[in-house]
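**Q** sequence unknown, structure follows:
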């Protein structure tokens, strides 16, 4: 039987700590953690299965990547701002990250630890056309695609936090090549258009690193900020870039959300006591507060964090 995401995360933390390499330090920005005011929390929804990721469709709905207890089959759920629930896409094998661009919501499949440990290349990128509800396959042949981002030229980047892989760049004609091989155990991805860089989190390395990859020069050493604590015990998961240019990172095992300034290295926890937090996005579309951060968890909850 496939392992659940929760059990997989625990086993991977044990197995990978001994073998993961640290990242190049030349561009690392370090700073003592600073205190920041706690954001107010409010439970928006509960009772879902394991929630891996989320994304807003711009039409008043929140899309949720819901995995089953076995970590294989799942669905894309739709949560309305009014609390209504429906299924956007059924029978999704290992749904991962969700990325909305215009009238399309892209999402990854095959995001399971079984695929990672066996190098099973059955992962895909799918496109949900929001007007018609139809689903189209965009890319195939990927191994455990977890995080998802799109570069300015239209290429996609997917991450893999378990196994030998790292970031993979996928072109519009489904050609996959390694991307920024200096990064390992990669997970959360978000493209920062104002600074023209890809923000990346690492999950199981000895330290939790948030890296900024220069889109114009991806082969140069990425600038990095380090989140305090032991990497696997943090388990930095998905992230987003806020209007302030800072990264907001969910710490799955630590149960917290960190605000990270990659340029200065300053980090602080805006919320803790959020067990198994998996993903975060700022509100977008009718009914969702654009200043609030919405956080999913493996416990099937969606929490709204409002800044002080």
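**A** Sure, I can see it. This is a predicted model, so every value here is computed, not measured.
**Q** C-alpha from now on. contacts and neighbour counts both.
**A** Fine.
**Q** Show me where the chain has its helices.
**A** 5-17, 113-118, 231-234 (DSSP state H).
**Q** Out of those, which gets nearest to residue 156?
**A** Residue 156 lies closest to helix 113-118 among the helices of the chain, at 19.5 Å (CA to CA).
**Q** What residues does the residue most central in space within the chain make contact with?
**A** Nearest to the geometric centre of the chain sits residue 238, at 2.6 Å (CA atoms, centre = their mean). Neighbouring residues of residue 238 by CA atoms under 8 Å, 6 or more residues apart in numbering: 53, 147, 187, 188, 189, 201, 249, 250, 278, 279, 280.
**Q** From residue 88, how far off is the most far-flung residue of the chain relative to its centre?
**A** In the chain, the greatest distance from the average C-alpha position (CA atoms, centre = their mean) is reached by residue 132, at 26.2 Å. Residue 132 is 11 Å from residue 88, where distance means CA to CA, to the nearest Å.
**Q** And residue 206, by the same measure?
**A** Distance from residue 206 to residue 88, by CA to CA: 38 Å.
**Q** more neighbours, those two?
**A** Of the pair residue 206 and residue 88, residue 206 is the one with more neighbours under other CA atoms under 10 Å, namely 23 against 18.
**Q** burial measure for the nearest residue to that one once chain neighbours are set aside, as a count.
**A** Closest residue in space to residue 206, ignoring its immediate chain neighbours: residue 231 at 4.7 Å, by CA to CA, 6 or more residues apart in numbering. Neighbours of residue 231 under the rule other CA under 10 Å: 23.
**Q** hold the first one in mind and look at this next one:
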């Protein structure tokens, strides 16, 4: 997440999406299936121990972007900190199609206009990972997604257009111009669609952007029935056919059906959740049931769906 202060101040729709109206907002009910929350790692002082993003490498390590301490951490399934290394302002974390790990740098939770941002790559199998820059010169970066061809997609919370970077490091300016979503935060690719949560819009929308036709982006749903109570949507993931979106402000994980927009609250009572990912190749965690969440409180929690 980038500028929380700015998001609270703006709180109004931006240049959001093309094509037809989204489903009408309604008060969200609890999902029918219960979910259990277990603390994987306790946090410290809220905000000062801010863990911003996470991703599994599929080889038994959970990688976490600790934005407050400017480092990336690698955890074992028993909660042991295996390794860590410095990254200035780490944000979105994703596993690439090449098996390498990628992390945004230059992310600032108090300013979405931080300069000098981009993407770093590191080898998750290395005993002492050494990150190297693969994308530079993108200001205000936050979320990250990588498609099967190795293209990077970077969200910017106070700018219009999701930035697309080709595998060779060049910018696809035309794609970005067509994906003119303002205030995107979390990004997730499902098949040939890119889904984005929008943080600076009072209706708290989730947007679908076709990778091949970004100008045809549409809203899947709007999650704030009251425009004065925007949810500050952060990262999202795809889980058992549904999207699961973190609401930073309300401490919720919200389940969204990408086909219908129907939504419900999967988990509440979290402490400023900023990212959620499906557990893959991580000890006895089951990707059909288990999600992990990081929070600005510093906690890492495990959510097991019923």
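**A** All right, it came through fine. Quick caveat, the model's predicted, so the values are computed rather than measured.
**Q** corresponding residue for the residue nearest to the centre of the first structure in the second structure?
**A** Mapped onto the second structure by TM-score structural alignment, residue 238 of the first structure lines up with residue 235.
**Q** and if you look at residue 126 of the first structure?
**A** By TM-score structural alignment, residue 126 of the first structure lines up with residue 120.
**Q** and what of residue 215 of the first structure?
**A** In the second structure, residue 215 of the first structure lands on residue 211 (TM-score structural alignment).
**Q** got it, and residue 258 of the first structure?
**A** Checking TM-score structural alignment: residue 258 of the first structure goes with residue 254.
**Q** tell me the contacts of that match?
**A** Neighbour list for residue 254 of the second structure: 244, 245, 246, 247, 263, 264, 265, 266, 267 [criterion: CA under 8 Å, 6+ apart].
**Q** Could you rerun that using 7 Å?
**A** For residue 254 of the second structure, the contacting residues are 244, 245, 246, 263, 264, 265, 266, by CA atoms under 7 Å, 6 or more residues apart in numbering.
**Q** so who does the first one touch?
**A** Counting by CA under 7 Å, 6+ apart, residue 244 of the second structure touches 236, 237, 238, 253, 254, 255, 256.
**Q** And residue 234 of the first structure, how far from residue 68 of the first structure?
**A** Distance, residue 234 of the first structure to residue 68 of the first structure, by CA to CA: 23 Å.
**Q** ok, and the closest non-adjacent residue to the aligned partner of residue 305 of the second structure in the first structure?
**A** Under the alignment by TM-score structural alignment, residue 305 of the second structure pairs with residue 307 in the first structure. What sits nearest to residue 307 of the first structure in space, not counting adjacent residues and going by CA to CA, 6+ apart, is residue 39, at 4.7 Å.
**Q** Could you do residue 73 of the second structure as well?
**A** The nearest residue in space to residue 73 of the second structure (CA to CA, 6+ apart) is residue 84, at 4.3 Å.
**Q** Tell me which residue of the first structure matches up with the one you found.
**A** Per TM-score structural alignment, residue 84 of the second structure is aligned with residue 88.
**Q** swap in residue 9 of the second structure?
**A** With TM-score structural alignment as the criterion, residue 9 of the second structure pairs with residue 15.
**Q** residues near that match, how many?
**A** 14.
**Q** show me what contacts it?
**A** So residue 15 of the first structure contacts nothing (CA under 7 Å, 6+ apart).
**Q** ok, now how distant is it from residue 58 of the first structure?
**A** Distance, residue 15 of the first structure to residue 58 of the first structure, using CA to CA: 40 Å.
**Q** likewise residue 198 of the first structure?
**A** 23 Å.
**Q** With residue 26 of the first structure instead?
**A** Using CA to CA, one gets 40 Å for the distance from residue 26 of the first structure to residue 58 of the first structure.
**Q** now swap in residue 68 of the first structure and tell me
**A** Taking CA to CA, one finds residue 68 of the first structure at 26 Å from residue 58 of the first structure.
**Q** Over to residue 13 of the first structure?
**A** 36 Å.
**Q** Also residue 51 of the first structure?
**A** Distance of residue 51 of the first structure to residue 58 of the first structure, computed by CA to CA: 20 Å.
**Q** between these two, which one's more packed in?
**A** Taking other CA under 10 Å, residue 51 of the first structure and residue 58 do not tie; residue 51 has more neighbours (30 against 19).
**Q** ok, that one - contacts?
**A** Contact analysis of residue 51 of the first structure by CA under 7 Å, 6+ apart lists 64, 65, 66, 67, 296, 297, 298, 300.
**Q** Let's have those residues in a markdown table, adding neighbour count and distance to residue 290 of the first structure.
**A** What follows is those, written out as a markdown table (neighbours: other CA atoms under 10 Å; distance: CA to CA, whole Å):
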| residue | neighbour count | distance to residue 290 of the first structure |
| --- | --- | --- |
| 64 | 28 | 18 |
| 65 | 28 | 21 |
| 66 | 25 | 23 |
| 67 | 29 | 26 |
| 296 | 30 | 16 |
| 297 | 25 | 20 |
| 298 | 23 | 24 |
| 300 | 19 | 22 |
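**Q** Looking at these, spot the one nearest residue 173 of the first structure.
**A** Distance to residue 173 of the first structure across the contacts of residue 51 of the first structure (CA to CA) is lowest for residue 65, with 25.4 Å.
**Q** Tell me the residue in the second structure aligned with the closest one.
**A** By TM-score structural alignment, residue 65 of the first structure lines up with residue 65.
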